[in-house]
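K.L.:
For reference, the sequence and a predicted model appear below.
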Amino acid sequence: MDIDDPENTRLQEPPGHADNEIGVLVRSTNQHLQALGDNLRQVREAEGRLQFHSEQLESTVAERTRELSRSVQQLQAAQRQLIESEKLAALGGLVAGVAHEVNTPLGIAVTASSVLSEALADLRTQFQAQTLTSDSFQALLELAQDSNAMLASNIARAAKLISDFKQTAVDQVSEARCEFEVQQALEALIASLHPETRKVPVTVELDCESGLHMRSLPGVLTQVVANLIINSVRHAFADTPEARITLRIRSQGEGVELDYRDNGCGVPAALHERIFEPFFTTRRGTGGTGLGLNIVYNLVTRKLQGRLEFHSEEGAGVHFLLWLPRRLESAEPA
């Protein structure tokens, strides 16, 4: 049957039989042949649309899979950077935290990918069995589109988490002096520390002067702030119902003032003189190394050539006041 040229398929009515049963039978047969040809053409058109959407869906799944693979590789690269750099020892736990955070959107993405594959297989099965109807095709197409949207949004969410973490990790291992926007650097850091801060949970409030730039060491600055936040998370909030950390950054003359506070348990006055000593910790045997605040002090006073003050009252939180030169023109002093 030639569905592209229906006239070649039509039966010719024998002369003189227009009004008898033969003529009626020929005309009826031609009507059925025409209807069959119409149906076959619709099936062929549906096959073309199905093939197009199948290729499109397969391409989307392949691209999302590649993106997922790249994201995992980026996370693994960032993890290796953390392990290889001794100065990031205080942030080592972030890797597991970020992996846990990323697991949820990636799990949803894997589920959506499975649904997408099943919908595609169902389409093929119905088409091959010639049971594909317009309604079922539309329903399966909508399911595929919903799954694709879910896949895209969750991969984007995972990519954002990895991007924040990767930026922080890259900044931390870099000691190149450069111009940077303070608020942008600290926002990325705080986002990457979310797996740590939500354990308490603690709210981190950033109040930074708009458009404030420094020419300094962004990696060192973010490590200082990261160590302060992690120190608060691990030591300050055991009995604090609404844990809060505030960071206020303002320009001050030729420098920048960073005011860090938490509303935790504070530090007894008898320990104030030892707070920056290496290996001093109140958590010996529970994972505390006693190096966190010592690293902060050395980074601020040597790498960033700034000043650091500490104030605290037991039961009233801690207060670190940092002054840093806005333009770091010389290398670390000997």
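P.N.:
Perfect, thanks for sending it. Predicted, not measured: the structure shown is a model, and the values here were computed from it.

K.L.:
From here on, just use CA atoms for contacts and neighbour counts.
P.N.:
Noted.

K.L.:
wouldn't V200 be in contact with V233 here?
P.N.:
Yes: taking contacts as CA atoms under 8 Å, V200 lies within contact range of V233: 6.8 Å.

K.L.:
Looking at these two, which one has more neighbours?
P.N.:
Remark: of V200 and V233, V233 carries more neighbours, 23 against 18, as counted by other CA atoms under 10 Å.

K.L.:
State the helix or strand in which the more buried one lies.
P.N.:
Assigned by DSSP states H and E, V233 belongs to helix 218-235.

K.L.:
And the contacts of that helix?
P.N.:
The contact list for helix 218-235 (CA atoms under 8 Å, 6 or more residues apart in numbering) reads 88, 90-91, 168, 170-175, 177-178, 180, 185-186, 189-190, 193, 196-197, 200, 202, 245, 262, 264, 292-293, 295-296, 299-300, 303-304.

K.L.:
Which PyMOL command selects the buried ones in those?
P.N.:
Applying 16 or more other CA atoms under 10 Å to those leaves a buried subset, and the PyMOL line that selects it is:
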select buried, resi 88+90+91+168+171+172+173+177+180+185+186+189+190+193+196+197+200+202+245+262+264+292+293+295+296+299+300+303+304
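
K.L.:
Mind checking which of the contacts of helix 218-235 land in strands?
P.N.:
C178, F180, V202, I245, D262 (DSSP state E).

K.L.:
Included below, for side-by-side comparison, is a second structure:
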Amino acid sequence: MADGTILEMNRTYGDILHISNQSGVFRKNVFDILISDNAAQNFATVLQQADLKYFETQVCCTDDVVIWVLIRWQVVKDKDGGFKYYDCSMIDVTDRKNSEVALKSAHDNLEHIVDVRTQELVAANQELLATLDSLKKTQTQLVQTEKMASLGSLVAGIAHEINTPLGVSVTAASYLQQRTDEFIRFYADDKLDAQYLEDYVQDASEAVSIITPNLMRAAQLVKSFKQVSVDQSSAERRIFNIKQYLGEIVVSLRPNLKKTNIVLTVNCPDDLNWDGFPGAFAQIVTNLIMNSLAHAYEPDSVGTITIGIERYNENNLIFSYTDDGKGMDQDVLAKIFDPFFTTRRGVGSGLGLYILYNIVTQQFGGSVDCVSELGKGSKFTMCWALNAPLSVKEK
């Protein structure tokens, strides 16, 4: 009826509402089974609509079990077109609604888990970024420390090397000063004769012949050291003659080589110039030579180190470095460019070849390869462009 009174129901309807005696609910009101005032109000509203409608709500069965149902209702009219009654059907959708609730709960729980995990990942990512930044700063500091240590070793070696020509020059100059003072006294006392004058001139000439080449040698050492040391502490680029610069590097490393029985040979065209970074280039040569002296040879070993550089084609250079030392097994060879890897703890930092690798591949934009066998020495082959890539500062 229009007021919600139940006139008739079939068995399915009774089964849904758990009604064992259907006659017991005749003439009862549908609003009695709705479990909330809001549901009853909504249902009363839709009853006023004439079109076919669907309505989902919770109802209370006769045994007080609450279920979800989908109600379809439609107005049935009499022969004159007036209202007669509502034709309603009901479907139990409790299982579907429970599944929807469970799915929504699982979805909400999953969203919560995802939110928590996302926050954890963001925090972890921020921590990793901070750690990476710290590691990069530490790496930069370690590389700079290694460069300064290499430069310090160079300073010590050059200082020792300069002492020899300077010592000889000081001795000769002291002797010349002594003879000159004596000459002045003889001249003042009018005691000079031809023989004394001849002896003085000869002694002075010998002293000058000793002082001049030794001071020139010291000056050359200072010049080479100054150029190499300034370049190694600078990232500036310039065009330079490779063979001439290799000579300056070798001079600066002579103190280290003099302590060994190692012969160093350089093969390079006289006219080969490079538009690049002399400091980084000197670092490569220095690191390779010092690495060989520290690891490839025993203190009393006799050996040969060969440096070769030439044009590979119109646009590239090939730099080869070979020593005939002890060589390396394949396990060691696979790790030589790793930071802090060394076969002799306490001898070096383990950063020399790591720095070399980064200079060649990153700063020069080139490639580096090493082949070695135990007892057969090692060979490094590097290739980079005749015109080095622009640095970050230049870009």
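P.N.:
Arrived safely, thanks for sending. Computed from a prediction, not measured in an experiment: that's the story for all the values here.

K.L.:
where does the TM-score land?
P.N.:
TM-score of the superposed chains, computed with TM-score structural alignment, normalised by the length of the first structure, equals 0.70; 250 aligned residues with a CA RMSD of 2.1 Å.

K.L.:
Mind reading off the mean deviation between the helix holding V233 of the first structure and the second structure?
P.N.:
Aligned to the second structure and superposed, helix 218-235 of the first structure gives a mean residue distance of 0.9 Å (mean CA distance after the TM-score superposition for the first structure).

K.L.:
What residues in the second structure pair up with that helix?
P.N.:
Counting by TM-score structural alignment, helix 218-235 of the first structure falls onto residues 278-295 of the second structure.

K.L.:
do stretch 99-116 of the first structure as well
P.N.:
So stretch 99-116 of the first structure sits over residues 159-176 in the second structure, by TM-score structural alignment.

K.L.:
got the contact list for that stretch?
P.N.:
Contact partners of stretch 159-176 of the second structure, identified using CA under 8 Å, 6+ apart, comprise 203-204, 207-208, 210-212, 214-215, 217-218, 221-222, 255.

K.L.:
Redo those as TSV? Include distance to G377 of the second structure and secondary structure.
P.N.:
Formatted as TSV, the contacts of stretch 159-176 of the second structure follow (distance: CA to CA, whole Å; DSSP: H, G, I helix; E, B strand; the rest coil):
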residue	distance to G377 of the second structure	secondary structure
D203	52	helix
A204	51	helix
A207	47	helix
V208	46	helix
I210	42	helix
I211	42	helix
T212	42	helix
N214	37	helix
L215	39	helix
R217	34	helix
A218	34	helix
L221	31	helix
V222	33	helix
P255	23	helix
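
K.L.:
Any chance of a PyMOL selection covering the buried ones in these?
P.N.:
To isolate the buried ones among the contacts of stretch 159-176 of the second structure in PyMOL, judged by 16+ other CA under 10 Å, type:
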select buried, resi 203+204+207+208+210+211+214+215+217+218+221+222+255
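
K.L.:
what's the longest helix seen in the first structure packed up against?
P.N.:
As assigned by DSSP state H, the longest helix anywhere in the first structure is helix 21-84. Judged by 3 or more CA pairs under 8 Å, 6 or more residues apart in numbering; DSSP states H and E, helix 21-84 of the first structure is in contact with helix 94-128, helix 134-173.

K.L.:
and that helix, how far from the chain's centre?
P.N.:
30 Å (CA atoms, centre = their mean, to the nearest Å).

K.L.:
is it fair to say S99 of the second structure lies in a strand?
P.N.:
No: counting by DSSP: H, G, I helix; E, B strand; the rest coil, S99 of the second structure is not part of a strand but helix.

K.L.:
This completes my enquiry, with thanks.
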